[in-house]
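K.L.:
Here is my input, please return the structure:
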Amino acid sequence: MTAIAGVAGQPISHSLSPLIHRAWIAAAGLDADYRAFGPADEAGFASLVADVRAARLRGLNVTAPFKGAALAMADEASDTARLCGSANLLVFDDGRVRADSTDGEGLMAALAEQAPELEVNGQPVLILGAGGAARAAAAALKQAGARVAVLNRTPARAEALAAELGVALASPDAAAGAALVVNALSVAPGFDVRTLRPDAVLMDMTYRPLLTPFLAAGRARGLTVVDGLAMLIGQARPSFHALFGVEPPAVDVRALVLEALGEAS
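P.N.:
Okay, here's the model as predicted:
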């Protein structure tokens, strides 16, 4: 019987996850499919979770606005998902739904791929934002030994994140000394990259456009930059293994995605 999994979010038409996972499915020769689901509301999302629990779906990747609900509706959750306060992966496991978060793993994979000389252990890292993406980044980088600080336009949200994860609350000038600055905001951050260290690395979780204004400014200054597409693919790899039980085959999914986006490689 065909194993069916997918990604759930709203809106969902822009999702690149089906393209990525279907390329791996085809290369692996699996009798499987990966689909996009766009439930209108939390009740519709709950129906999808019920399909996972009944094994009609092998599992789901989850994106906005259902990541919090995914964690709440699961029967059990990984330590990482609980720490992040959300889940981007739900998997059928012996009659139960297990929640996990692979966003942090994707972030670390992106850094290893595009900034291989960066060693975050013991280094000051600044995260811009205080939402779910920022939380996943903070958790992963703290676990890797970084000295993490968070900065957000709404100070109360940054204070709550810092207190819950045991990281620092950044001062407005914290970027100047950071070895890594991660933009987890949906907009370009408002600081001058000329104030950064000459060896600083910039990462943007957004991949539309691939070279965001934040990354373009960093590249113009000669800084190493890490794009959100590398993170998207990085978090998809452990998801694929969890959903289908095999490692992703060696397929250049980045090239496929760039073609779909109309971006140069």
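
K.L.:
For the rest of this, base every contact and every neighbour count on C-alpha atoms.
P.N.:
Fine.

K.L.:
what residues does the longest helix seen in the chain touch?
P.N.:
Using DSSP state H to define each element, the chain has its longest helix at helix 228-244. Contact partners of helix 228-244, identified using Cα atoms under 8 Å, 6 or more residues apart in numbering, comprise 3, 5, 17, 20-21, 58-61, 89, 91, 102-110, 113-114, 203-207, 210, 246-248, 253-254.

K.L.:
Report the buried residues of stretch 230-250.
P.N.:
230-240, 242-244, 248 (16 or more other Cα atoms under 10 Å).

K.L.:
Could you do stretch 154-163 as well?
P.N.:
Using 16+ other Cα under 10 Å as the test for burial, stretch 154-163 gives Arg157, Ala158, Glu159, Leu161, Ala162.

K.L.:
just the helices in the stretch 1-150 of the chain please.
P.N.:
If DSSP state H, counting those that start in this stretch is used as the criterion, the helices of the stretch 1-150 of the chain fall at 17-28, 42-53, 67-73, 79-84, 103-114, 132-143.

K.L.:
in the stretch 101-250 of the chain, which spans are strands?
P.N.:
124-128, 147-151, 168-169, 180-183, 201-204, 224-226 (DSSP state E, counting those that start in this stretch).

K.L.:
Another for comparison:
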Amino acid sequence: MTQGLPYAEVIGDPIAHSKSPLIHNFWLEKLQIEAEYRKAHVTPEGLAAYFLQRRADPDWLGCNVTIPHKIAVMDYTDDPGGVRTRIGAMNTIASETGGPLIGTNTDAGGFLQALIHRKWRGDHALIIGAGGAARAILFALTTFGIANITVMARDPAKAQALLDHAGTPGNVIGMTDPLPSVDLLVNGTSLGMVGQPDLAIDLSPLPTSALVYDIVYAPLETSLLVAAKARGLATVDGLEMLIGQAALAFDIFFDADAPREHDEELRALLTA
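P.N.:
All right, here's what the predicted structure looks like:
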């Protein structure tokens, strides 16, 4: 940590696992930008004090937001882009010196990059989870033209509220219900992450053409992806969304395009 150097950071609870500092500092070094990217452990109880303290720091450029704060941070930010209404969760907050905190969401764009890169097309998607990440994923899929969406969640009411907020008819199923035959399955929860229970579901109802996308990146090879590969299904790991959303946030914080030509080197660093 360098005193007097502009910096952004990622906040969450837990936060030790976060790879965001590795990504942003890798890009800062490649572009020779004099700035830093850090991580800060912020509990739900400490969120208000965190923003109060950071807003008084002229070197603070803003923060990325991870579990469990993506919905709660909306209480502390301005929303010129209508993210509250369109998505209902924020993962990137920019600080303007002497001005308001501006909240946005780069998860949706980061999520879609992997599908666009693969030229994926399908009609029916299933999202597991109903939290902040799932909100961004649902928004991304609806903007991508996927009208048939099922949400699998522990709390059916929360899942239905997710669909209602997005204005998407969709279907709701419980965590122990059998999967429908979908073209895309997305884990939008922390299940499978280090320190969390595995996501144990039967993938046999999925067609052989299905794509399984897990946003968890620690570990990179989750039990869900192992099971999908065992069935011969195509997969997307959590690093793709992480790097994609980080690139959008990098431009917001540091006013520069992330040097994506170094993605192969970055992935090697992240998986070392």
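
K.L.:
coming back round to it: now the helices of the stretch 1-150 of structure 1 in TSV, with distance to Arg197 of structure 1 and mean neighbour count?
P.N.:
Below are the helices of the stretch 1-150 of structure 1 laid out as TSV (distance: least, Cα to Cα, whole Å; neighbours: other Cα atoms under 10 Å):
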stretch	distance to Arg197 of structure 1	mean neighbour count
helix 17-28	35	18
helix 42-53	44	17
helix 67-73	35	21
helix 79-84	29	20
helix 103-114	17	22
helix 132-143	19	23
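
K.L.:
returning to what we had before: give me the angle between the longest helix of structure 1 and helix 17-28.
P.N.:
Per axes from the mean of the first three to the mean of the last three Cα atoms, to 10 degrees, the angle that helix 228-244 of structure 1 makes with helix 17-28 is 60 degrees.

K.L.:
residue in structure 1 matching Tyr76 of structure 2?
P.N.:
Aligned by TM-score structural alignment, Tyr76 of structure 2 pairs with Met73 of structure 1.

K.L.:
quick one: its match and Leu210 of structure 1, what's the gap?
P.N.:
Met73 of structure 1 sits 33 Å away from Leu210 of structure 1, going by Cα to Cα, to the nearest Å.

K.L.:
Skip the chain neighbours and tell me the closest residue to Gly232 of structure 2.
P.N.:
Excluding the flanking residues, the one nearest Gly232 of structure 2 by Cα to Cα, 6 or more residues apart in numbering is Thr208, at 7.1 Å.

K.L.:
typo on my end, it should be Ala168 of structure 1
P.N.:
Ala149 (4.4 Å).

K.L.:
Alignment lookup: Asp100 of structure 1 to structure 2.
P.N.:
Asp100 of structure 1 maps onto Thr104 in structure 2, by TM-score structural alignment.

K.L.:
OK, contacts around the residue mapped onto Arg54 of structure 2 from structure 1?
P.N.:
When structure 1 is aligned by TM-score structural alignment, Arg54 of structure 2 is paired with Asp51. When contacts are counted by Cα under 8 Å, 6+ apart, Asp51 of structure 1 is found next to Leu57.

K.L.:
ok, now how distant is Asp51 of structure 1 from Ile233 of structure 1?
P.N.:
Applying Cα to Cα, the value for Asp51 of structure 1 to Ile233 of structure 1 is 26 Å.

K.L.:
these two touch, right, Asp202 of structure 2 and Pro180?
P.N.:
No: here Asp202 of structure 2 lies out of contact with Pro180, judged by Cα atoms under 8 Å, at a distance of 10.7 Å.

K.L.:
Of these two, which one has the most company?
P.N.:
Pro180 (17 against 14; other Cα atoms under 10 Å).

K.L.:
what does Gly29 of structure 1 align to in structure 2?
P.N.:
Per TM-score structural alignment, Gly29 of structure 1 is aligned with Gln32.

K.L.:
Which residue in structure 2 aligns with Thr206 of structure 1?
P.N.:
Using TM-score structural alignment, Thr206 of structure 1 lines up with Val216 in structure 2.

K.L.:
Can you name the residues that contact its match?
P.N.:
With Cα under 8 Å, 6+ apart, Val216 of structure 2 has these contacts: Asn187, Gly188, Thr189, Ser190, Leu191, Gly192, Met193, Thr222, Asp237, Gly238, Leu239.

K.L.:
can you count the residues close to the first one?
P.N.:
Using other Cα under 10 Å, Asn187 of structure 2 has 23 other residues around it.

K.L.:
Please name the residues that touch it.
P.N.:
By Cα under 8 Å, 6+ apart, the neighbours of Asn187 of structure 2 are Ile127, Ile128, Gly129, Tyr213, Asp214, Ile215, Val216.

K.L.:
so what corresponds to it in structure 1?
P.N.:
Match for Asn187 of structure 2 (TM-score structural alignment): Asn183.

K.L.:
Skipping its backbone neighbours, what lies nearest the most centrally placed residue in structure 1 in space?
P.N.:
Ranked by distance to the mean C-alpha position of structure 1 (Cα atoms, centre = their mean), the top residue is Asp103 at 3.4 Å. Nearest residue to Asp103 of structure 1, sequence neighbours excluded (Cα to Cα, 6+ apart): Gln235, at 5.4 Å.

K.L.:
Ala258 of structure 2 versus the equivalent of that neighbour over in structure 2, what's the distance?
P.N.:
Mapped onto structure 2 by TM-score structural alignment, Gln235 of structure 1 lines up with Gln245. According to Cα to Cα, Gln245 of structure 2 and Ala258 of structure 2 sit 11 Å apart.

K.L.:
got it, and Thr97 of structure 2?
P.N.:
23 Å.

K.L.:
swap in Leu248 of structure 2?
P.N.:
Taking Cα to Cα, one finds Leu248 of structure 2 at 8 Å from Ala258 of structure 2.

K.L.:
Ok, Val226 of structure 2 next?
P.N.:
Val226 of structure 2 is 30 Å from Ala258 of structure 2, by Cα to Cα.

K.L.:
need the contact list for Gly103 of structure 2.
P.N.:
For Gly103 of structure 2, the contacting residues are Met74, Thr77, Asp78, Asp79, Val83, Met90, Asn91, Thr92, Ile93, Ala94, by Cα under 8 Å, 6+ apart.

K.L.:
Ala174 of structure 1 is in contact with Leu126, isn't it?
P.N.:
Yes: if you go by Cα under 8 Å, Ala174 of structure 1 and Leu126 touch, sitting 7.1 Å apart.
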